[in-house]
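**Student:** no letters, just coordinates:
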């Protein structure tokens, strides 16, 4: 029998060099099976589960939850009989590990070969997805806020149902909700869950934090109580405390990382994972791109009518407004290729792209992400609609593959879902432009010589002034507006 085998963090691809441990699915002494998820990690791209490439007993965990580890760093040790040790399992005995580059290439080979070491959520097989669903069901039925890892011999086959017994202990499925509660000192066991099956949701924790932040009775103002704008809890009033606490909670949830209470009433949220990646990308965009913004208000009544006509003609296509706007953007980029480009600052060159990889902004619990639909110019309207739905679901469930979150050439941002009319969006570096769409509302509008109520929206185009001038940018935006107002223009360019 050989000594314990050390399982190291595999190469996650896309240039990622580190990951944060979100949650261990196993503990020391647990027996694990091959391909059983043992740890959930969060990278700058997505949250993924790492399966064990070997069966055996866990003898050591090398890092605690919340720790950031590098690719090739030890994750856990598994004591297994020598005959169970895999040939290409990414595990090495306690002997010195190979160099980092050899380790990375080793995992790349395994992923290309389709071995058991492909990360859950990144793989190609349906078996991994079924194991993921079974594991979630086991955690949901465990009745513990921390939801200890499922044992290989006790995986249920059905997902939890709604309507769990009222005397069942509250469950916390989301690691984000669990970290948020821990940071604020909230006992999830004392909360009344509002989710299906007795699951504690983010809003339950937020409500508890807001309630705990309210003082039991008003206290007289004292010198030094005044706070500057944005200080929230420092105001000393009930409204100020509630607003400050809610603001801290909002940032903590959408940042995808737990905050640590400290400095009085302040909640500090570390910039990690997706939030850090977006912060760096947007900051770089502001530093490097001389952007300009142009906008126009358009009558979208005909476009909405077209959406209804398509739904009646082909209900299975599930074509929504975003899909129609995406198809319009693709047609516009083929007509004005200057905007489907980037700038190589080192070589002082404009790089125009022959393929359109359309990104679209999606808000998730882990923050703002931009899923990418590759080769959107080769898709039909129905195919675009299906791809939008699939990418959105992947992003919100935290299972988007890194290659589906990078490489975009143009971004569509529908901020109208937040109930706002317009915005000056920040370009998604290194792209050259972004189209923003506001909410669609009824407004008085001149139509056929009369003032009527029409469905009106605002389109905003932010563009890199290095790649084109106002003529090209205005031409693209006008083309998009014409397609929205008269969809037959789009048909002529499909």
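**Tutor:** Arrived safely, thanks for sending. Since the model is a prediction, treat every value here as computed from it, not as a measurement. Residues are numbered from 1 along each chain as shown.

**Student:** could you use CA atoms for every contact and neighbour count after this?
**Tutor:** Noted.

**Student:** for the helix or strand where residue 296 lies, buried residues please.
**Tutor:** In this assignment (DSSP states H and E), residue 296 forms part of strand 291-299. Across strand 291-299, burial judged by 16 or more other C-alpha atoms under 10 Å covers 291-293, 295, 298-299.

**Student:** list the contacts for residue 481?
**Tutor:** Residues near residue 481 by C-alpha atoms under 8 Å, 6 or more residues apart in numbering: 296, 298, 459.

**Student:** so what's the residue lying closest to residue 396 once chain neighbours are set aside up against?
**Tutor:** Leaving out its chain neighbours, the residue that sits closest to residue 396 by C-alpha to C-alpha, 6 or more residues apart in numbering is residue 364, at 5.1 Å. Applying C-alpha under 8 Å, 6+ apart, one finds that residue 364 lies in contact with 254, 395-396.

**Student:** now swap in residue 351 and tell me
**Tutor:** By C-alpha under 8 Å, 6+ apart, the contact list for residue 351 reads 341-344.

**Student:** can you show me the helices along the stretch 151-300 of the chain?
**Tutor:** With DSSP state H, counting those that start in this stretch as the criterion, the stretch 151-300 of the chain has helices at 175-184, 202-213, 238-254, 273-288.

**Student:** distance of residue 127 relative to residue 395?
**Tutor:** The spacing between residue 127 and residue 395, counted by C-alpha to C-alpha, to the nearest Å, is 20 Å.

**Student:** go through this structure and flag its longest strand.
**Tutor:** strand 450-464 (DSSP state E).

**Student:** contact partners of that strand?
**Tutor:** Here strand 450-464 makes contact (C-alpha under 8 Å, 6+ apart) with 289-301, 339, 421-427, 432-446, 473, 477, 481.

**Student:** structure B:
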């Protein structure tokens, strides 16, 4: 007889204690291979696929898509053993467990083809009999009881615990609803429709009272929700990556006394140097170098001259900690919000290797494959908001760092060059810095050096 094992949400590292279920990759009744990804979760750092160390038949899932679970909470149960092994795609008996317990592990073998086990086959055939998992709150194992005020006890066609919670919050009797899902399953949209219908009925039956002229619908006070009154509009939970960014930005504003200085720079020579690098043939040919990679290399040279800006503040010890290595972050906008991947030990890299790492991290950000380690430990951030077509900005420092360099778009402008008016490629640079770690003279010196390197890239030869 197979044994039912419970797989819990593993430790995700980097001090993360919870994760949101984004998408289930398996269903109840599916046959899974050892170390096959079974669920996609989003943490405050990144979105990752969680592999299951057991091979067998999925008998229950815990948690619905959009629900947050703490580390150690049950994810699913799997029936393993000789019976479960007989259900593999090639007929071979699989091992029960890989023994791996951390996100990011895996055997590297391709995942077995998913197969559903028909309920009647599971119930009627001795060779594929799978014992049912012990019922638990939130288990997605078919119809489960839903305790809603005023309803009778018994099974209700509801799987998601979020649906049951939503119904309880609005005193809805799930037995009065008709589910739009498979086999009459009650979905979240069904409950939300019932809530809207109930609210409309309440509004129509409520008496109409006179509204003073001073309290017009356009007044700001009328837009503030009062107790017991809901305001129409979409509510977007601040959780996952977006929630973590919100918390970090708010903390930065609370703790860091920041200041910003900026300067316009003639980037014509920098753009010409980049064109020469990328157009070179023969032995000098190599990967294309981006403008961002050149600016990153300029930043590392500037931080070598002004190490005060590669530091952090230890509030408990009341000390400024100057950091030896430059872990250069760069802001990247994704569908899930703003993320800041980090290029490790950027001070040891040239423009080409920095560019290669930026390319790798950007692709991982775009596909949601950044790991928590890719997003942690930055000491200085480069923010290229010029890609959005804007000239300037006063960015918020990425706590607990001490500074951020902002780069606007590079655009043709009239410029006095060698005593004559000419059309040049001009960029605005801004530096937001923590005034606790340095004064304006240091910040201005850093920014001026960056601008000088942009205008005369040959200055970088001193540091190569």
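**Tutor:** Cool, the structure landed. Not measured: the values here are computed from a predicted model.

**Student:** could you get me the TM-score between them?
**Tutor:** TM-score of the superposed chains, computed with TM-score structural alignment, normalised by the length of structure 2, equals 0.71; 350 aligned residues with a C-alpha RMSD of 2.5 Å.

**Student:** structure 2: matching residues for stretch 438-450 of structure 1?
**Tutor:** Aligned using TM-score structural alignment, stretch 438-450 of structure 1 spans residues 408-420 in structure 2.

**Student:** start and end of the matching stretch, how far apart?
**Tutor:** End-to-end span of stretch 408-420 of structure 2 (C-alpha to C-alpha): 25 Å.

**Student:** now that stretch: how far from the chain's centre is it?
**Tutor:** 38 Å (C-alpha atoms, centre = their mean, to the nearest Å).

**Student:** and that stretch, what's buried?
**Tutor:** Counting neighbours by 16+ other C-alpha under 10 Å, one finds that the buried residues in stretch 408-420 of structure 2 are 408-411, 415.

**Student:** show the contacting residues for residue 26 of structure 2.
**Tutor:** Residues near residue 26 of structure 2 by C-alpha under 8 Å, 6+ apart: 32, 38-39, 58, 114.

**Student:** same check on residue 414 of structure 2?
**Tutor:** Here residue 414 of structure 2 is in contact with 421-424 (criterion: C-alpha under 8 Å, 6+ apart).

**Student:** for residue 317 of structure 2, grab the count of nearby residues.
**Tutor:** 7 (other C-alpha atoms under 10 Å).

**Student:** so what does it match up with in structure 1?
**Tutor:** Per TM-score structural alignment, residue 317 of structure 2 is aligned with residue 347.

**Student:** three-state assignment of its match?
**Tutor:** Per DSSP: H, G, I helix; E, B strand; the rest coil, the local secondary structure of residue 347 of structure 1 is coil.

**Student:** for the one 3 residues further on, same thing?
**Tutor:** In terms of secondary structure, residue 350 of structure 1 is strand; the call rests on three-state DSSP.

**Student:** contact partners for it?
**Tutor:** By C-alpha under 8 Å, 6+ apart, the contact set of residue 350 of structure 1 is 341-344, 467.

**Student:** and for stretch 317-335 of structure 1, what span of structure 2 is it aligned with?
**Tutor:** Per the alignment by TM-score structural alignment, stretch 317-335 of structure 1 matches residues 287-305 in structure 2.

**Student:** who touches that stretch?
**Tutor:** Defining contact as C-alpha under 8 Å, 6+ apart, one finds that stretch 287-305 of structure 2 is touched by 271, 274, 277-278, 309-310, 326, 328, 346-347, 349-352, 354-355, 358, 382, 384, 446, 449-450, 453-454, 460, 463.

**Student:** got it, and stretch 99-109 of structure 2?
**Tutor:** For stretch 99-109 of structure 2, the external contacting residues (C-alpha under 8 Å, 6+ apart) are 10-12, 35-36, 48-51, 53.

**Student:** what span of structure 1 lines up against stretch 351-371 of structure 2?
**Tutor:** Going by TM-score structural alignment, stretch 351-371 of structure 2 sits over residues 381-401 in structure 1.

**Student:** how far does that stretch sit from the chain's center?
**Tutor:** Worked out by C-alpha atoms, centre = their mean, stretch 381-401 of structure 1 lies 11 Å from the chain centre.

**Student:** next, the buried residues of that stretch.
**Tutor:** Going by neighbour count (16+ other C-alpha under 10 Å), the buried part of stretch 381-401 of structure 1 is 381-388, 391-392, 394-396, 398-401.

**Student:** alright, I will stop here.
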